[in-house]
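Novice: Sharing a model that was predicted from the sequence below.
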Amino acid sequence: MSSPTGQTAKPRVPKRIAAVIINSLKGGVVPRIGLPYVTVGRETEIAALLHDLDLIADGGASFRFLVGRYGAGKSFLLQTIRTHAMGKGFVVADADLSPERRLQGRHGEGLATYRELIRNLSTKTRPEGGALPLILDRWISGVQAQVATEGADASGAPLSPDGPAFSQAVERRIYDEVNKLQELVHGFDFARILAMYYHATVEGDDERKGAVIRWFRGEYRNKTEARAELGVNVCITDDDWYDYLKLLAEFLKGAGYQGLLVLIDELVNLFKIPNSITRQYNYEKILTMYNDTLQGKAHHLGIIMGGTPQSIEDRRRGIYSYEALRSRLTQGRFAQEGLTDMLAPVIRLNPLTYEELLVLIEKLADIHAGYFGYERTLSTEDLVRFLQIEFGRVGADTHLTPREVIRDFVELLDILCQNPGASMETLLSGEQGVGEGPAAPASGGSTLSGTHHDPAGGAPSKRDLSGFTL
């Protein structure tokens, strides 16, 4: 079956997912589901990060920075890797930094970040977050299944799940598993809390299970509260939350997962900290994480942080203002345009080509038509025309990002859908009249070319649209 544009009809995206994609992109945010339907380009970046996942699964650790300006696609790439990681059996925790969530702070800002990470803990079967109870229950069920398969009594007969010997064998296996964690920093306390969860599960004590979940989430404000409810003289604090993330990564591997991937976005909020001492403390925490992962002190743990070029490279307030980090992260002498090192700790997002943008808006046009139940009438030439108008604006070379392009395109689709009498050419011509830029010549094919005003005020000049900067 072919559409009016002469193209083969594509499978429709489920309406629930299509709604999330359209509404999220029009609002300028990244959808948490449905990314495979709209992902284009980024092959080299994704391949590099997937290589890191293999390293993490083998017991290693990795640390990466994703650098790109606002709207360039950092968050989109982070969510894409999040989806890939969950599909490969990893547990993923993600959080955006803010004035209230940092890596270190005097008023629990670091712990607030930890709480957000645990709140967003996600697996393949629980991609929306809140997967901690599921993970713990799966761990216990897995141990019970192992004992049921491998366990035997003194006579060699299989253990009955209803007998006392079975419970004792499960408990021994539980302690064997948690004892492996005791050699790590805070490992004894972590193992003790895990054992409490197992006993509460066996005894059907939902109140104690809830208290253990609260402890893992970092919700106890001090040791007094933890001692009153759980009888332990320890709780997760602003100073040691990262140590517990390392413990969690080790535990997850033993619980049947491949490891833990931590995604932290909006590093610009560290750049914006007014107090220089507080900024340095936060950068010192990044240095600790970086050293741990690269020196083999962490296992089954991956960390990816996203930020703008300014938040990373500014020598006065950015990460590069901390000399120990700058000397580790700065680009080497041999990297140059077109020859990037995707194995370096800092990945600077490569530009999307205009052809990739054309594929992206074509996908969006199909999703929009499928969601609202109409036949797509926009041809490839129409889509090329739209991109010509977008990039024909003055300043588009340096200021226009995929976020603005996508938002404009979804708005255009919405208007055309709600106003059947309107035409795309009329809308684009009207938009031209606002004075934002000259109209590009009508295209006779899919070659992406447009007009560009000389910043010095000269006549418009023809330019090739194959070098769009993301």
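Specialist: Yep, it's here. Since the structure is predicted, the reported quantities are computational estimates derived from the model, not experimental observations.
Novice: use CA for all of it now, contacts and neighbours both
Specialist: Noted.
Novice: All the helices of the stretch 201-350 of the chain, residue numbers only.
Specialist: Taking DSSP state H, counting those that start in this stretch to define them, one finds helices in the stretch 201-350 of the chain at 206-216, 223-230, 241-254, 268-271, 276-294, 309-313, 323-329.
Novice: Ok, which of these comes nearest I81?
Specialist: helix 241-254 (17.6 Å; Cα to Cα).
Novice: ok so R385 is a helix residue?
Specialist: Yes: R385 sits within a helix when classified using DSSP: H, G, I helix; E, B strand; the rest coil.
Novice: What separation is there between it and E355?
Specialist: 13 Å (Cα to Cα, to the nearest Å).
Novice: again with G71
Specialist: On the measure of Cα to Cα, G71 and E355 end up 18 Å apart.
Novice: check contacts around G28.
Specialist: Neighbour list for G28: R403, E404, R407 [criterion: Cα atoms under 8 Å, 6 or more residues apart in numbering].
Novice: Tell me which helix or strand the last one sits in.
Specialist: Going back to what we said before, that points to R407. helix 402-418 (DSSP states H and E).
Novice: Which neighbouring elements make contact with that helix?
Specialist: helix 15-26, helix 354-372, helix 424-432 (3 or more Cα pairs under 8 Å, 6 or more residues apart in numbering; DSSP states H and E).
Novice: hmm, 10 Å instead?
Specialist: helix 15-26, helix 354-372, helix 380-391, helix 424-432 (3 or more Cα pairs under 10 Å, 6 or more residues apart in numbering; DSSP states H and E).
Novice: Contacts made by it with the rest, please.
Specialist: When contacts are defined by Cα atoms under 10 Å, 6 or more residues apart in numbering, helix 402-418 is touched by residues 22-30, 70-73, 352, 357, 360-361, 364-365, 368-369, 372-374, 378, 383, 386-387, 390-391, 419, 422-424, 427-428, 468-470.
Novice: Now with 7 Å, please.
Specialist: For helix 402-418, the external contacting residues (Cα atoms under 7 Å, 6 or more residues apart in numbering) are L25, K26, G28, G71, A72, A422, S423, L470.
Novice: One more to weigh against that first structure:
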Amino acid sequence: MPGSGSEKQSDRKLQSIGIINALRRGTVPASGLERLAVGIAAEEKAIADQLDYVATGRSDLKFVRGDFGSGKTFFVCRAQEIARSGMFVTSHVVISPDTPLHKLAALYSAVMNGLRTENGEHALKSIIDSWIYRIEERLIESGGDEDEEKLAIATAEEMEKSLIRVSEENSGLAAAVRTYYHANNRGDFAVAQAALGWISGEGTVGRTFKSEAGVRGAVDEGTALPFLRGIARIIVQAGYRGLSIAFDETETAQGSSRPLREKGYVNLRRIVDAVDRNESPYTFFFFTGTPSFFEGPKGIRSLPPLFDRIQTIEDDGFRNPLQTQIILSRFDERRLEEVATRVIEIYGEAYGEVDQSRVNLRFIRAMITKITSRFGGRIDVIPRIFLREFVDLLDKCALYEEYDPMVKYQFEGAKMGDVKEEERAVMEVVW
């Protein structure tokens, strides 16, 4: 196709700029993570294999465990990137006071609002539209009438057949999807939007929608998981291979009161049991947590049935990413050097070739030493800070021919406004 090569080159450059922009902010890039990923090839393959298994109509899960600085969030974002490239819909939920582990309805709503495909975010509407469009296409291809009114009638009839399995999971979800279709067809976009809101877990939607759909209330603790199963079926019928959900920072649950913490762990056990019984077909679950979440007195060890289900064989120095838990190792100097080298390549694609007489492996090692000296020699806590500072000096080298990073660079960590609690805890104060 004419121009396709230049378009791909342009897309690559835009992705490179996006990666560098994210590193400037100290955040995980939205795409292109495979270009930064180092030392996790075995884990990436394990995830890809599990996703293939889930796409056959099964369910599976993985817990990702690591200390601060081991790259849990980066890893789970990379795993979700693998899922999307494999035609999965994904959602990334951070466990917090607004989305606590003990409230399934809140988690469900966060999952729905975070649905993402390879082509876009907030994807619930596009998924349901794709599902309807595929039904219409099948009818037309099988010799159906293309007259708008007759096609709508035939589509409604065919929808009922497709909704049978969804209705088995939750009749309310099937009714809401049905109402969305009819409201859209007659141009009643207020009701159609209310239907999407109700499906996504909104507590307050218009009475007109509820009356037409014949539903009451909203998604609650008892219906959240059945709703999720129904959504996964619609996702597959819309042409995707499945749904991949990441629950990040589950260690946050340890800060809840004991009754709420225990309720959260019971919810987690329910999900694990549902996976084991294949009650969540086409769905893959990720959970990330620190070692204290897995082993501490306020962690899942406090619920033995859950702890027994997901504990790992003792580490003997050979990582096994096929276990229920992927245990991430801490960042070391070699991995940080490799990431820095990749950032140089990405920066070059974004803005032009980097002057490697000024920014080279010798300087990278000197820079790592300068930063780690302020963090008690701990390389594992500096990757985010290092990369942010590194991009800054790449900018200065690009802007000023006379800028010599080996002479000019000084790490002023104490002046950084966004140093995280875990980073500050090991930072050495200079008086």
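Specialist: Received it, and whenever you're ready, just let me know what you need. Everything numeric here is computed off the predicted structure, so don't read it as measured data.
Novice: on that earlier part again, how far apart are the helix holding R407 of structure 1 and its match in structure 2?
Specialist: Compared with structure 2 after fitting, helix 402-418 of structure 1 has a mean deviation of 3.3 Å; criterion: mean Cα distance after the TM-score superposition for structure 1.
Novice: Out of the contacts of G28 of structure 1, who's the most crowded?
Specialist: Highest neighbour count within the contacts of G28 of structure 1: R403, with 20 neighbours (other Cα atoms under 10 Å).
Novice: Give me the most central residue, structure 2.
Specialist: H92 (3.4 Å; Cα atoms, centre = their mean).
Novice: pretty sure it contacts G114?
Specialist: Yes: taking Cα atoms under 7 Å as the definition, H92 of structure 2 is a contact partner of G114 at 6.3 Å.
Novice: returning to what we had before: out of the contacts of G28 of structure 1, which is nearest to Y257 of structure 1?
Specialist: Of these, the one sitting nearest to Y257 of structure 1 (Cα to Cα) turns out to be R403, at 34.2 Å.
Novice: so what corresponds to that closest one in structure 2?
Specialist: Taking TM-score structural alignment, R403 of structure 1 has R384 as its aligned residue in structure 2.
Novice: now swap in Q146 of structure 1 and tell me
Specialist: In structure 2, Q146 of structure 1 lands on R138 (TM-score structural alignment).
Novice: what residue of structure 2 takes the place of R101 of structure 1?
Specialist: Match for R101 of structure 1 (TM-score structural alignment): T99.
Novice: try D292 of structure 1
Specialist: In structure 2, the residue matched to D292 of structure 1 (TM-score structural alignment) is A274.
Novice: Surely its match touches P281?
Specialist: No: applying Cα under 7 Å, one finds A274 of structure 2 not in contact with P281, separated by 9.4 Å.
Novice: Which one's more surrounded, those two?
Specialist: P281 (22 against 16).
Novice: Look up how far L61 of structure 2 lies from that one.
Specialist: 12 Å.
Novice: Next: R25 of structure 2.
Specialist: From R25 of structure 2 over to L61 of structure 2 (counting by Cα to Cα), the distance is 31 Å.
Novice: Give me the more crowded residue out of these two.
Specialist: Ranked by neighbour count (other Cα under 10 Å), R25 of structure 2 and L61 place L61 first, with 22 against 15.
Novice: in what helix or strand does the more buried one lie?
Specialist: Applying DSSP H and E, one finds L61 of structure 2 within strand 59-65.
Novice: Superpose on structure 1 and give me the mean offset of that strand.
Specialist: Mean for strand 59-65 of structure 2 is 0.9 Å (mean Cα distance after the TM-score superposition for structure 1).
Novice: residue in structure 1 matching A48 of structure 2?
Specialist: Match for A48 of structure 2 (TM-score structural alignment): L50.
Novice: how near is that match to T44 of structure 1?
Specialist: Distance from L50 of structure 1 to T44 of structure 1, by Cα to Cα: 10 Å.
Novice: Between the two, which is the more surrounded one?
Specialist: L50 (16 against 12).
Novice: In which helix or strand does that one reside?
Specialist: helix 43-57.
Novice: mean shift between that helix and structure 2?
Specialist: Looks like 0.8 Å for helix 43-57 of structure 1 (mean Cα distance after the TM-score superposition for structure 1).
Novice: so that helix versus helix 276-294, what angle?
Specialist: 70 degrees (axes from the mean of the first three to the mean of the last three Cα atoms, to 10 degrees).
Novice: List the buried residues for helix 43-57 of structure 1?
Specialist: E45, I46, L49, L50, D52, L53, L55, I56, A57 (16 or more other Cα atoms under 10 Å).
Novice: buried stuff in whichever strand or helix holds the match of Q146 of structure 1?
Specialist: Secondary structure from DSSP H and E places R138 of structure 2 in helix 124-141. Neighbour counts over helix 124-141 of structure 2 (16+ other Cα under 10 Å) mark L124, K125, S126, I127, I128, S130, W131, I132, R134, I135, E136, L139 as buried.
Novice: Mind giving me the packing neighbours of it?
Specialist: In terms of contacts (3 or more Cα pairs under 7 Å, 6 or more residues apart in numbering; DSSP states H and E), helix 124-141 of structure 2 is packed against helix 224-237.
Novice: ok, so what distance separates the nearest residue to G203 of structure 2 once chain neighbours are set aside from M112 of structure 2?
Specialist: Using Cα to Cα, 6 or more residues apart in numbering and skipping the chain neighbours, the partner closest in space to G203 of structure 2 is A218 (5.6 Å). If you measure A218 of structure 2 against M112 of structure 2 using Cα to Cα, the figure is 14 Å.
Novice: out of these two, which sits in the busier spot?
Specialist: Neighbour totals were compared for A218 of structure 2 and M112, and M112 leads with 24 against 19 (other Cα under 10 Å).
Novice: now what about the helix or strand where the more buried one lies, what contacts it?
Specialist: Applying DSSP H and E as the criterion places M112 of structure 2 in helix 104-113. Applying Cα under 7 Å, 6+ apart, the contact partners of helix 104-113 of structure 2 are S91, H92, V93, T99, H122, L124, S200, G201, V219, D220, E221, A224.
Novice: and the fifth one, what pairs with it in structure 1?
Specialist: In the superposition onto structure 1, H122 of structure 2 corresponds to G130 when matched by TM-score structural alignment.
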